[in-house]
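K.L.:
Sequence first, predicted coordinates after that:
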Amino acid sequence: MCLVYPVTAPQPVAPGQCKTGEHALRKTLLLSLGLVAAVSAPMASGQAPPALVQVEQVRSAALARNLPLSGRVHSRNDADMSMTLAGELKWVLEPGTEVAAGDVIAELDQLPIELRKLELEHLVERERINVNYLDKELQRLRQLREDNNASERMLDEGSMQRDASRMDIRSLEARIDQVNDELRRSQLVAPYAGVIAERHKEAGEYARPGDVIARVVDPTHLELRFEIPVVYQKRISRGQLVNFAAQGSQLLGDTPQSFQARIRTIIPTANANSQTFQVRADIDTADTGAVLTGQLVNLQLSMASADTSLQVPRDAIVLRGEGKFVFRIGDDDTAHKVVVTVGEGAADWVSVNGDLSPGDWVAIRGLERLRDGQTVNRQGS
């Protein structure tokens, strides 16, 4: 800094004022030199005023990374229902119809089956009449045998005919049971509560055994299915929570609503092409009304590392020409530059290697003009 002082021409001084003027001039010069020294002292020493910084502690923890994945919502009860009999469909419920467990979804024309049942019942009645007749005939033969008017052979033949007729009745009754089973199977029954999602056959169409008639979906018991790379197999476990949100809502300008699912099943079989394995997670029943079966979702899966590492906030890392470093704030509120090697990161934290210990304070704000050895005023400690 250059100081310029105005110089004035000497004024005439009376003989009695000479010493007094010299004394005043000398005093003014000494005061000016003191001001110059006061202004130049801080600049000459190179000291900067204390910097205002925000700080955060170094931590030692396992690095938890959020793995972004895509998945799809599925119902735990989702089946294509088919008939086990052939016949003409009498009626089929419409798509969207809610059904309870045991409700009839579709029904075949039962008239041909009922006619066969009626025929068998008539045959049973006829055989019962025949059995009654043979019982009476056998009693007469026994009376004749006691009087020696009938041979033992005739008695045996009568007994055999009566027993054979009884067996015919049992066979006919078994056939009636079979027809009753056909009548039962001529009705397609919902095995669980749900909704008719699809109808593949209409009333009047001929259905063969195995033909899909309708699809029934349970909308209340939902699960999330997604694929995970095999390299993360050891980092997930049953019972782990998964955060997910439906795809597409952001296109309407809406903030996607977040839901949670809990991992129930880990299928330990890798896909040979994608090198992934499937995971299934149960969706909370309270959230089942907000997502639909078949809906695509984005999910975040927390993948915790097995090993712990030193971690600092991302904002603590300073990138300059001499490398990457952080400012450790000592107990005397002095900043010390520590060179670090940056590793993996998750969210706002990164793992580092350097001369740091858990619990050390590092600066995260006010780093722009901070210098090694500078005194700081900390915030956030």
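P.N.:
Now that the structure is in, tell me what you want to look at.
K.L.:
Only C-alpha atoms from now on, for both contacts and neighbour counts.
P.N.:
Will do.
K.L.:
Any buried residues in stretch 226-239, and which?
P.N.:
Judged by neighbour count (16 or more other CA atoms under 10 Å), stretch 226-239 contains these buried residues: Phe226, Glu227, Ile228, Val230, Ile236.
K.L.:
ok, Glu125 - how many residues close by?
P.N.:
The number of residues packed around Glu125, counting by other CA atoms under 10 Å, is 13.
K.L.:
same check, this time on Ser82
P.N.:
Around Ser82 there are 20 residues (other CA under 10 Å).
K.L.:
Test my guess that it contacts Gly210.
P.N.:
Yes - with contacts defined as CA atoms under 8 Å, Ser82 counts as touching Gly210 at a distance of 5.4 Å.
K.L.:
ok, second structure coming up, stack it against the first:
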Amino acid sequence: MKKRTLIVVIVAMFAVIGIVLANNKKELDAKKVVVDRSKIPVSVAVAKVTMQTLDGNLRLPATLEPAKTADISATTGGKIVSLRIQLGSHVSMGQVIGSVDTRQQQLGENDAQEALRKAEKDYQLSKELYEGNAGTAQGVKDAQHALDAARIRVQQSGQKVGDGAIKSPISGIITTKNGEVGEYANPGATLATVVDVYSLKAVVFVSEKDVYQLKIGRPAAIAADVLPGKTFNGKVSFISPVGDENHNYRVELTVDNKAAELKAGTYTQVNFDLGSSTNALQMPKIALVEGTKNPYVYVVNGEQVIMKKITVGREVGENIEVLNGLNEGEEIVTSGQINLTNGSRITRTR
């Protein structure tokens, strides 16, 4: 009797456990159900695409780069015996800023000079013997060849000695220094870097629509926020014949920086005067979901939005020119884009 009662109790316990586990599974499965939020409106701010005046000035952000950068190296190998530069030193083109040990080359030059003097005497002697009928024309000819060869050897050995001088290939400021006195310099190894800070170049990327209005030599005004009230003269020196994937073209301008007021790497603004003002379709820049690299916006269509790829032009303050993809009067989302996908429902903020 007791045994039967125990069995009934155990079965009842397993039944209760099974019911509890089943109820827990139902609760977990209910939590796993994905809530469909596609019908929940996203709160957004919108603005209209409008036709506005676009003046004749093309303003573009630019960065300054050195017009010339060069490495200073030794032409011939040897131990560095002098190097008269430090970081920040001003150097001129062709200036001797150091030297390597050329004593071995100087010995070679002395030997070549001695050989030349002997060749000159031999030639003179052969010539006198020939004129006195004691020598031959071939002897004079051989002596002449020996004299010519000796002159070439003197020239070459003198060049090797001269190559011991370490010279700056351009004018500018020393920005790196790798060599020190006492070290061995391999031919062509970089001992220092010199940057021409007096002639900078401003690099801008110009849209396809505007680049055809630029020509080599066209002037531009360049300004930097760090130097308020000052402008610098620039001139177009290069227009890339190939655009990037966004149809923007690299344009370089030489910048007059004789006083070295500007530094390479400074953020600047380039202003091209393209003539009379025109009307252009514009929209707020903040409507661009991923910026100008991948320009697209969300256009309001009733209570939903449609994602549209567009083509943009110049930036005008807080606005940007629309070249293709939108029409005047269309409404676009300017806030809340992060929560949107194509076809999302929206509600406008008040």
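P.N.:
Good, I have the coordinates. Being a predicted model, the structure only gives us computed values, none of them experimental.
K.L.:
on that earlier part again, okay if I get the buried residues of stretch 226-239 of structure 1 as JSON lines plus secondary structure and distance to Ala24 of structure 1?
P.N.:
Formatted as JSON lines, these follow (DSSP: H, G, I helix; E, B strand; the rest coil; distance: CA to CA, whole Å):
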{"residue": "Phe226", "secondary structure": "strand", "distance to Ala24 of structure 1": "93"}
{"residue": "Glu227", "secondary structure": "strand", "distance to Ala24 of structure 1": "92"}
{"residue": "Ile228", "secondary structure": "strand", "distance to Ala24 of structure 1": "90"}
{"residue": "Val230", "secondary structure": "helix", "distance to Ala24 of structure 1": "91"}
{"residue": "Ile236", "secondary structure": "coil", "distance to Ala24 of structure 1": "88"}
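K.L.:
measure the residue nearest the centre of structure 2 to Val42 of structure 2 for me?
P.N.:
When CA atoms, centre = their mean is applied to structure 2, the residue found nearest the centroid is Glu65 (8.2 Å). As defined by CA to CA, to the nearest Å, Glu65 of structure 2 lies at a distance of 45 Å from Val42 of structure 2.
K.L.:
For structure 2, which segments are assigned as helices?
P.N.:
For structure 2, helices defined by DSSP state H occupy the ranges 2-32, 103-131, 137-162, 208-211.
K.L.:
Just tell me which of the ones you listed ends up closest to Pro169 of structure 2.
P.N.:
helix 137-162 (15.2 Å; CA to CA).
K.L.:
which bit of structure 1 covers that closest one?
P.N.:
Following TM-score structural alignment, the aligned partner range for helix 137-162 of structure 2 in structure 1 is 159-184.
K.L.:
average offset between the matching stretch and structure 2?
P.N.:
Its match in structure 2 and stretch 159-184 of structure 1 itself, once the structures are fitted together, sit a mean 1.6 Å apart by mean CA distance after the TM-score superposition for structure 1.
K.L.:
List the buried residues for that stretch?
P.N.:
Counting neighbours by 16+ other CA under 10 Å, stretch 159-184 of structure 1 gives 159, 161-162, 165-166, 168-169, 172-173, 175-176, 179, 182-183 as buried.
K.L.:
do the same with stretch 201-212 of structure 1
P.N.:
Lys201, Glu202, Ala203, Ala207, Asp211, Val212.
K.L.:
again with stretch 250-267 of structure 2
P.N.:
If you call a residue buried by 16+ other CA under 10 Å, then stretch 250-267 of structure 2 has these buried ones: Arg250, Val251, Glu252, Leu253, Thr254, Val255, Asp256, Asn257, Leu262, Ala264.
K.L.:
Could you do stretch 259-270 of structure 1 as well?
P.N.:
By neighbour count with 16+ other CA under 10 Å, stretch 259-270 of structure 1 contains the buried residues Phe259, Gln260, Ala261, Arg262, Ile263, Arg264.
K.L.:
Same question for stretch 337-344 of structure 1.
P.N.:
Lys337, Val339, Val340, Val342.
K.L.:
same check, this time on stretch 73-88 of structure 1
P.N.:
By neighbour count, with 16+ other CA under 10 Å as the criterion, the buried positions of stretch 73-88 of structure 1 are 73-79, 81-85, 87-88.
K.L.:
just those now: which is nearest Gln143 of structure 1?
P.N.:
Leu85 (53.0 Å).
K.L.:
Wait, the closest one touches Ser186, no?
P.N.:
Yes - applying CA under 8 Å as the test, Leu85 of structure 1 and Ser186 come out as touching, 6.6 Å apart.
K.L.:
so how far is Asp196 of structure 2 from Gln105 of structure 2?
P.N.:
According to CA to CA, Gln105 of structure 2 and Asp196 of structure 2 sit 33 Å apart.
K.L.:
who's more crowded, the two?
P.N.:
Asp196 (23 against 19).
K.L.:
Quick check: chain neighbours aside, which residue is closest to the more buried one?
P.N.:
Nearest-residue entry for Asp196 of structure 2: Gly172, 4.1 Å, with adjacent residues in sequence omitted and distances by CA to CA, 6 or more residues apart in numbering.
K.L.:
what residue of structure 1 takes the place of that neighbour?
P.N.:
For Gly172 of structure 2, the residue aligned by TM-score structural alignment is Gly194.
K.L.:
got it, and Ala224 of structure 2?
P.N.:
Using TM-score structural alignment, Ala224 of structure 2 lines up with Ala245 in structure 1.
K.L.:
dump the residue contacts of Lys209 of structure 2.
P.N.:
Gly313 (CA atoms under 8 Å, 6 or more residues apart in numbering).
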